[in-house]
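Q: Just a sequence and a predicted model for now, questions to come.
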Amino acid sequence: MFYHLATVLLAALFFAQGKYVRRVTPKLPEPEGLRKGIYGNGSPTSLLIMGDSSAAGVGVELQQYALAGSMLNALGSHYQVAWELMAKTGDTSTQLLEKIQQLETHQHYETVVISIGVNDVTGLTSSTKWTHNLSLIAHTLKEKLGAKRVLFSSLPPMHLFPALPQPLRWWLGTRAKQLNALAQVVCQSQPYCHFISAPFPIDQRFIAQDGFHPGPLAYQLWGEYLARVLQEQLTKHY
């Protein structure tokens, strides 16, 4: 109730603060490096990572230090991973769904990891649209790409982002929590879909210079955590 009231009463302030943040926040590029390949030794498996700027690795200079590289580094001693990264800065759940629908049907991945939602928060995606998109994303990945599991990584704690001034930080952070709760409900309704409440430590050591994206240490912790979750599921499967 208070959130919706604040949305109405402080809309002009939120708009002004958002415009200011976009103007002063450094625009970091996506990291260089491979976005597809085969990595590691062991039992064969396949992995697709999709999403927005954090999935793409914004905040580090090379993919080996980003989410994909951190996951592969953790998995590589036990699995031979055929992997691919399909992520783009600025994408919302709607844009991600459109890209998935356009993928070729001959592509198959056992596991799909998705990090999406920050741009849905800032772009004011409705709750209905968000849940519809996530449900269709998971269903399409299973039916079209043969995904055995879809791992939705939780939105980061936007209420702690140092780049955001108050009360905008609180407002966006509250919405991020709401989208996380909705994503968890979506995943509970589909047995192959899993909501992963990822550990996002908020300390200046873990934040990129823009005050908005993960830094190398955060990507390492995040990637290793997702790799552990995936390895547990793969062990059960095998």
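A: Done, it's in.

Q: drop to CA atoms for contacts and neighbour counts, all remaining ones
A: Fine.

Q: can you pull out the strands in the chain?
A: With DSSP state E as the criterion, the chain has strands at 36-39, 43-51, 79-87, 111-115, 149-153, 193-196.

Q: so can I have CSV of those showing mean neighbour count and distance to residue 184?
A: Converted to CSV, the strands of the chain look like this (neighbours: other Cα atoms under 10 Å; distance: least, Cα to Cα, whole Å):
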stretch, mean neighbour count, distance to residue 184
strand 36-39, 14, 29
strand 43-51, 20, 17
strand 79-87, 20, 22
strand 111-115, 24, 13
strand 149-153, 24, 9
strand 193-196, 21, 5
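
Q: would you turn the ones you listed into CSV with distance to residue 236?
A: Putting these into CSV (distance: least, Cα to Cα, whole Å) gives the following:
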stretch, distance to residue 236
strand 36-39, 22
strand 43-51, 13
strand 79-87, 14
strand 111-115, 14
strand 149-153, 12
strand 193-196, 15
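
Q: check contacts around the residue minimising distance to the centre of the chain.
A: The residue lying closest to the centre of the chain (Cα atoms, centre = their mean) is residue 115, at 1.4 Å. By Cα atoms under 8 Å, 6 or more residues apart in numbering, residue 115 lies in contact with 49, 50, 51, 52, 54, 55, 152, 153, 154, 155.

Q: for residue 222, same thing?
A: With Cα under 8 Å, 6+ apart, residue 222 has these contacts: 67, 70, 198, 199, 200.

Q: Give me the neighbour count for the third one.
A: Okay, so that is residue 198. 16 (other Cα atoms under 10 Å).

Q: distance of it from residue 180?
A: In this view, residue 198 and residue 180 are 11 Å apart by Cα to Cα, to the nearest Å.

Q: got it, and the second one?
A: As for residue 70, its distance to residue 180 is 23 Å (criterion: Cα to Cα).

Q: Got another one to weigh against that:
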Amino acid sequence: MNKTLNYFCENYTSNTLAGTSVQSYFTPQGKLAAYAFYKPFLAGEFDYSFLFTNTVDSTYSDGSLTKCNDPCGEWKIFDCKVIICNDVNAALNGSYDKSKEFVLTFRGSPEKKVLPNETFYTDSAKLNVTENEYICIKTVFEGKNIPCHIENKILTYIDDGNGVKADKYVPLPSMIGVKRHVKKKIAFWGDSITQGIGCKEDSYAHYTAVCAEILGNEYSFWNLGIGFGRAADAATNGAWADKVKTCDTVIVCFGVNDLYKIGDYEKIKTSYDRIIGILKGKRVIFQTIPPFDYPDNLCEIYLKLNDYIRKELSKKVYAVFDETPYLSDSENPFAAKYGGHPDEIGCKLWGERLADFLRDKI
């Protein structure tokens, strides 16, 4: 049990549809400044706090760099600010309205020494963000094995003293938290498709965002999708699962990476069953595995796993949503009509159909 995480999530709930949980880590050369731009799910004035975790949530690529539950390293935050802005370039070049800059602190200190596996968060800050504004988090940091989300789909930049440039190797909060009452806290738990890869950067057009916007801001949504994420990672009941378990309703979509990296029907099925056990007491909606232009050697197991989800797993969860009729090619069920990582058109269709399905189930 992560007491710090649970305490935070009892008081704050997610206020963005972007997914920036911990995918891997990196070691920079010297002290750097990072910029990360988030769009809020619900505009307005709220007490904000930003949650950080220092453990890898899911296995990156083939696991040679980092695996799920690997501890990140020791690093230090020297300064952390929020800039509320509608102009990214203004935030990067310093020409923004200084009245919309807010210093973030950690238990009253502007600095924070971070330890391996630590969970921590900023002190509360009252921020008023309009619909057309970004929450820009500027962090000055240094250290080794610093958590990051290499495939994040938000706007991120690094200033190494020789100018600002786009860069994905930046420390990011796992949650943009706000204090507000919601009917239900909903988690999307999955891989890169859930996280948003396939749609343009900063578009917030991925299927989970489309679905959330339709269901509305009476709910909060925590995007816990991560590129290369596997059911096998989720089934370890580690750092990633700890985050998911703070929510009331969990929408699960795993299988693509398990097929490619594991490829064993019984092992993947066992991971699914373990996930259901981990989420005992939660309202769980499982999704079938989406099409991904699978090679011939994976087609049979793909069909077999989806058949298991529809016929057997459906008896163990609250509901199962089958998105394959909307995403598959009518002549080839293994082919992804809108791409393995669905584009904006495919995500719009998926998100709309999922929202319709969930209306009376969340």
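A: Thanks, I have the structure now. Here the structure is a predicted model, which means the values were calculated and not measured.

Q: Quantify their similarity with the TM-score.
A: TM-score of the superposed chains, computed with TM-score structural alignment, normalised by the length of the first structure, equals 0.66; 188 aligned residues with a Cα RMSD of 3.3 Å.

Q: Once you drop chain neighbours, what's closest to the alignment partner in the second structure of residue 184 of the first structure?
A: In the second structure, residue 184 of the first structure lines up with residue 310, judged by TM-score structural alignment. Distances taken as Cα to Cα, 6 or more residues apart in numbering place residue 320 nearest to residue 310 of the second structure, at 6.7 Å, with adjacent residues excluded.

Q: wait, isn't the one you found in contact with residue 283?
A: No: look at residue 320 of the second structure against residue 283 with Cα atoms under 8 Å: they stay out of range, at 11.4 Å.

Q: count of residues packed around the aligned residue in the first structure for residue 194 of the second structure?
A: Taking TM-score structural alignment, residue 194 of the second structure has residue 55 as its aligned residue in the first structure. Residue 55 of the first structure sits with 24 neighbouring residues when counted by other Cα under 10 Å.

Q: Contacts only, for residue 55 of the first structure.
A: Residue 55 of the first structure is in contact with 49, 67, 68, 87, 88, 114, 115, 116, counting by Cα under 8 Å, 6+ apart.

Q: Would you mind confirming that the last one makes contact with residue 56?
A: So the one you mean is residue 116 of the first structure. No: in this structure, residue 116 of the first structure is not within contact of residue 56 by Cα under 8 Å, at 10.6 Å.

Q: residues shared between the contacts of these two?
A: Jointly contacting residue 116 of the first structure and residue 56 under the rule Cα under 8 Å, 6+ apart are residue 50.

Q: Tell me the spacing between the closest residue to residue 154 of the first structure other than its chain neighbours and residue 229 of the first structure.
A: Counting by Cα to Cα, 6+ apart, the nearest residue to residue 154 of the first structure once its immediate chain neighbours are dropped is residue 197, at 5.1 Å. In this view, residue 197 of the first structure and residue 229 of the first structure are 11 Å apart by Cα to Cα.

Q: still on that earlier bit, of the contacts of residue 222 of the first structure, which stay in contact in the second structure?
A: Mapping those onto the second structure (both residues aligned by TM-score structural alignment, their matches' Cα atoms under 8 Å) leaves 67, 198, 199, 200 still in contact.

Q: Trace the first one over to the second structure, please.
A: In this case it means residue 67 of the first structure. Counting by TM-score structural alignment, residue 67 of the first structure lines up with residue 207 in the second structure.

Q: Which residues are in contact with that match?
A: Residues in contact with residue 207 of the second structure (Cα under 8 Å, 6+ apart) are 194, 196, 346, 347, 348, 349, 350, 351, 352.

Q: again, but for residue 205 of the first structure
A: Going by Cα under 8 Å, 6+ apart, residue 205 of the first structure touches 215, 217.

Q: Tell me how far it lies from residue 31 of the first structure.
A: Taking Cα to Cα, one finds residue 205 of the first structure at 19 Å from residue 31 of the first structure.

Q: how distant is stretch 333-346 of the second structure from the center of its chain?
A: Its chain's C-alpha centre and that of stretch 333-346 of the second structure lie 20 Å apart, by Cα atoms, centre = their mean, to the nearest Å.

Q: how about that stretch: buried residues?
A: For stretch 333-346 of the second structure, burial by neighbour count (16 or more other Cα atoms under 10 Å) applies to 333, 334, 335, 336, 337, 338, 340, 341, 342, 343, 344, 346.
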